[in-house]
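structure of the sequence below:
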Amino acid sequence: MLRRHLTGRPALWAAVVLALGAIFSSLAVSPASAADPVGSITGFAGKCVDVAGANSANGTPVVLYDCNGTDAQRWTVAGDGTLRALGKCLDVVDRGTANGSKMQLWDCAGGSNQKWVVTAAHDIVNPAANKCLDVTDNNPANGTRLQLWECAGTANQKWSAPTGSGSGGGSGSGFVVSEAQFNQMFPNRNSFYTYNGLVAALSAYPGFARTGSDTVKKQEAAAFLANVNHETGGLKYVVELNTANYSHYCDWGQSFGCPAGQSAYYGRGPIQLSWNYNYKAAGDALGIDLLHNPWLVQNDAAVAWKTGLWFWNTQQGAGWMTPHAAMVNGAGFGQTIRSVNGTVECDGKNPAQVQSRVGSYQWFTQILGVSPGGNLYC
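Predicted coordinates for the structure are as follows:
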């Protein structure tokens, strides 16, 4: 697991996340959950997204058709980013990304050509192509094949998809990310990282994702979660994996020493809090004795999320400003990368890791239905 000195000291394992990305991209496809929203996808000319002839065979065209309530039009918006009907997935033929690439039904395989984001603006976007689900030639006739096309905001690209309770944002929590959206961002996360834990942690920093316009609030939430996604391999890991490093994170030069033990201050939580002095600083800020009880960060989801928010809102790290300030003052997502791990990644040192963070941020802003803004790179 990626681990970094939050005070800007040199980081270790600079390439680990690249390996994690490859691992996660090969994971088996998750089954749809009973909690995933199910229903028709309506759009152009008041018609529905339909599997031609209700045929579940691989390669069956996906078309526009009069809404009729049959299983051929019963779509599940799955938490892994797929759209499913008749037990299979909405799929771009031959993994196409060009304008005009056609839609079909195919066995769910986890490929990028089966991943979709249903945005708040009623677009259905394939992030791999950065294009929208589109009715070919604006033709409202039954049987018109659906395709990919550059997103233009036109009527033949607007859809109303089924949503779960609270999927419009916040589920009453006051947070700009709903639980359904959070699940879409992290379909394979460790059960420790609960949405409720994150919401409970927000009280520690009330300015987070609540400052500025609605767009800025959503951009900040997406930026935080994108960095968290990168740091933890999609919220898969709660603690640092390499136990051989654990004894390194005690700085006996600090007056308070390491009262929990030489090997107690390894990386934990969504930003991988490490070193005794960082546990002391975070605990003091949060009113929690993390110096003597660092295990709270791996045992209490709200505490774990609070440590991530502590860094985000109060620490400059390797950068020139806090990540919170970078987002609310318009400096851009790139400056959050610099704060989080700039000594290892920025200024051309590791462009692949920077791109990984940027890609996650772009994906998450699409889920939230906002532009990612400028200055994405560091």
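
C-alpha from now on. contacts and neighbour counts both.
Noted.

please verify my assumption that residue 193 contacts residue 235.
Yes - in this structure, residue 193 is within contact of residue 235 by Cα atoms under 8 Å, at 6.9 Å.

stretch 228-247: end-to-end distance?
24 Å (Cα to Cα, to the nearest Å).

and the contacts of that stretch?
Stretch 228-247 has contacts (Cα atoms under 8 Å, 6 or more residues apart in numbering) with 1-3, 17, 20-21, 24, 186, 188-190, 192-193, 262-272, 298, 356-357, 360.

pull out the buried members of the residues you listed.
Neighbour counting by 16 or more other Cα atoms under 10 Å classes 1-3, 17, 20, 186, 188-189, 192-193, 262-272, 298, 356-357, 360 among those as buried.

these in helices, which ones?
Among these, DSSP state H puts 17, 20, 298, 356-357, 360 in helices.

ok, so of the residues you listed, who is nearest residue 149?
Nearest to residue 149 among these, counting by Cα to Cα, is residue 360 at 22.0 Å.

could you double-check that residue 347 lies in contact with residue 353?
No - if you go by Cα under 8 Å, residue 347 and residue 353 don't touch, sitting 11.8 Å apart.

who's more crowded, the two?
residue 353 (22 against 13; other Cα atoms under 10 Å).

residues making contact with the helix or strand hosting the more buried one?
When elements are assigned from DSSP states H and E, residue 353 belongs to helix 351-368. Applying Cα under 8 Å, 6+ apart, the external contacts of helix 351-368 come out as 15, 17-18, 117-120, 127, 177, 181, 185, 218-219, 222-223, 225-227, 229-230, 333, 337, 345-346, 371-372, 376-378.

thinking again about what came up before, which of the ones in helices among the buried ones among the contacts of stretch 228-247 sits closest to residue 318?
Once Cα to Cα is applied, the member of those that ends up nearest residue 318 is residue 357, at 16.1 Å.

for residue 185, see how far away that closest one is.
13 Å.

ranges for the helices of the stretch 101-250 of the chain?
179-185, 195-201, 214-232 (DSSP state H, counting those that start in this stretch).

and the second one, what does it pack against?
This means helix 195-201. Applying 3 or more Cα pairs under 8 Å, 6 or more residues apart in numbering; DSSP states H and E, we find helix 195-201 packed against helix 301-314.

quick one more, to check against the first:
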Amino acid sequence: MLLAADATDSPITGFTGKCIDVADANTANGTAVQLYDCNGTGAQRWSSPGDGTLRAFGKCLDIQAAGTTDGTSVWLWDCHGEANQQWVITEAHDIVNPATDRCLDVRGYDNANRTPLQIWPCTGAANQKWFNSKAENPPANDGGIDGRGGDDGGDAPAGFVVSEDQFNAMFPARNPFYTYGGLAAALGAYPGFATSGDDTTKKREAAAFLANAGHETGGLTHVTEQNTANHPHYCDPGQPYGCPAGQSTYYGRGPIQLSWNFNYKAAGDALGIDLLNNPGLVESDASVAWKTALWYWNTQSGPGTMTPHAAMTNNSGFGQTIRSINGALECDGKNPAQVQNRMANYLRFVQVLGTTPGDNLVC
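Okay, here's the model as predicted:
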């Protein structure tokens, strides 16, 4: 547990080792609760007296104005025991408000001092993980913005065939947004990914997924589509729900560069995240970004005849994953250089994972 009942004066650390902090050590009602460098002051000492509250300066961590919407800030307030001051601390290191079914979250995945804390749907991402720094040893930069993250401190999640060290070897110059911790947190959305078949099949699927992601993003260096002139082109107004976030907001994002309003709608519906109205989550939350890539990989066949997941688990080969992702533009001789680049990634990654590539590598 993060804080045992009756625990006192315990700093709570999380994102990149910074602490939950009462702004300027102010004890007035409505004082912001934020992320800040750990400094050992009373503004960072929290207790859990056993009544479901978290307290500093004798006051409670409180959801502003009893709000229930995503992004509602938290602040300090006189304790009154109502639902907006109740918190459940899970073994997975989430701090959850049961009334809203949302987690204590660092706004915008930002690690700057004074970044506000808020409530947000629980994603499993590193900006929602918290540790008692007196009793526990949180992993350094847990899933954080410097790209070293991972709740496992470097070992792969149970059943996953790619370790953090192997991931780092595959993408040595990646954008810090693409954390191993974000990928690890996303795996639970599709538990069949890289866990089906024998060890060779599992490693080939993981290598194939990461090879395509690497190609789409320039080695995980780009979070968003670089050609901004294309950004207005991904709104299909013929869809009954339209483009509520704006004409130019459904451009490519994330490891597989999710694009088009209908794909944001379908991915969001599948994942239980409102991406149609909040497409920017795919470029602000690493776990959400990886989840959208896994959604496509496991459920969509695109211009192909099977999902990439099926292609790698039924031995159709890496070439069929290319066809399912961008076959209409690359396969059957249309752009062999792009196909070769994807294949080069795959051949390198299977070597990193210590396995063989199999047959049917091009499309």
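
let me see the TM-score of these two.
TM-score of the superposed chains, computed with TM-score structural alignment, normalised by the length of structure 2, equals 0.57; 213 aligned residues with a Cα RMSD of 1.7 Å.

which residues of structure 1 does the longest strand seen in structure 2 align to?
Using DSSP state E to define each element, structure 2 has its longest strand at strand 115-121. When structure 1 is aligned by TM-score structural alignment, strand 115-121 of structure 2 has no counterpart there.

and that strand, how far out from the chain's middle?
In terms of Cα atoms, centre = their mean, to the nearest Å, the gap separating the centre of strand 115-121 of structure 2 from the centre of its chain is 15 Å.

read off where whichever helix or strand comes after it ends up in structure 1.
The helix or strand immediately downstream of strand 115-121 of structure 2 is strand 131-132, counting by DSSP H and E. Using TM-score structural alignment, strand 131-132 of structure 2 lines up with nothing in structure 1.

again, but for stretch 20-34 of structure 2
Against structure 1, stretch 20-34 of structure 2 falls on no residues (TM-score structural alignment).

now do that stretch: distance from first to last residue.
End-to-end distance (Cα to Cα), stretch 20-34 of structure 2: 6 Å.

now swap in stretch 228-242 of structure 1 and tell me
19 Å.

now swap in stretch 255-275 of structure 1 and tell me
End residues of stretch 255-275 of structure 1 are separated by 14 Å (Cα to Cα).

about what we covered before: what angle separates the helix holding residue 353 of structure 1 from helix 214-232?
Put simply, helix 351-368 of structure 1 runs at 140 degrees to helix 214-232, going by axes from the mean of the first three to the mean of the last three Cα atoms, to 10 degrees.

give the buried residues for helix 351-368 of structure 1.
353-354, 356-358, 360-368.

report the mean deviation for it after fitting onto structure 2.
For helix 351-368 of structure 1, the mean deviation from structure 2 after alignment is 0.6 Å (mean Cα distance after the TM-score superposition for structure 1).

quick one: contacts for residue 251 of structure 2?
224-225, 230-234, 257-260.

contacting residues around residue 171 of structure 2?
Residues near residue 171 of structure 2 by Cα under 8 Å, 6+ apart: 214, 219-220.

now do the same for it: its match in structure 1.
Using TM-score structural alignment, residue 171 of structure 2 lines up with residue 186 in structure 1.

go on, residue 339 of structure 2?
Residue 339 of structure 2 maps onto residue 354 in structure 1, by TM-score structural alignment.

mind checking how far its match is from residue 336 of structure 1?
11 Å.

what is the aligned counterpart of residue 217 of structure 1 in structure 2?
Match for residue 217 of structure 1 (TM-score structural alignment): residue 202.

that match is in contact with residue 162, isn't it?
No - look at residue 202 of structure 2 against residue 162 with Cα under 8 Å: they stay out of range, at 9.7 Å.

what's the spacing between residue 215 of structure 2 and residue 184 of structure 2?
Counting by Cα to Cα, the gap from residue 215 of structure 2 to residue 184 of structure 2 is 20 Å.

mind checking which of those two has more residues around it?
Neighbours of residue 215 of structure 2 and residue 184, each counted by other Cα under 10 Å, are more numerous for residue 184; the result is 27 against 20.

list the contacts of that one.
Contacts of residue 184 of structure 2 (Cα under 8 Å, 6+ apart): 150-151, 156-157, 287.

any chance of these in TSV, plus distance to residue 63 of structure 2 and neighbour count?
Compiled in TSV, the contacts of residue 184 of structure 2 are given as follows (distance: Cα to Cα, whole Å; neighbours: other Cα atoms under 10 Å):
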residue	distance to residue 63 of structure 2	neighbour count
150	28	27
151	26	25
156	35	20
157	32	19
287	24	29
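
and of these, the nearest to residue 102 of structure 2?
Closest approach to residue 102 of structure 2 among the contacts of residue 184 of structure 2 (Cα to Cα): residue 287, at 15.7 Å.

trace that closest one over to structure 1, please.
Under TM-score structural alignment, residue 287 of structure 2 pairs with residue 302 in structure 1.

how about that match, nearest residue that isn't a chain neighbour?
Closest residue to residue 302 of structure 1 apart from its sequence neighbours, by Cα to Cα, 6 or more residues apart in numbering: residue 197 at 4.3 Å.
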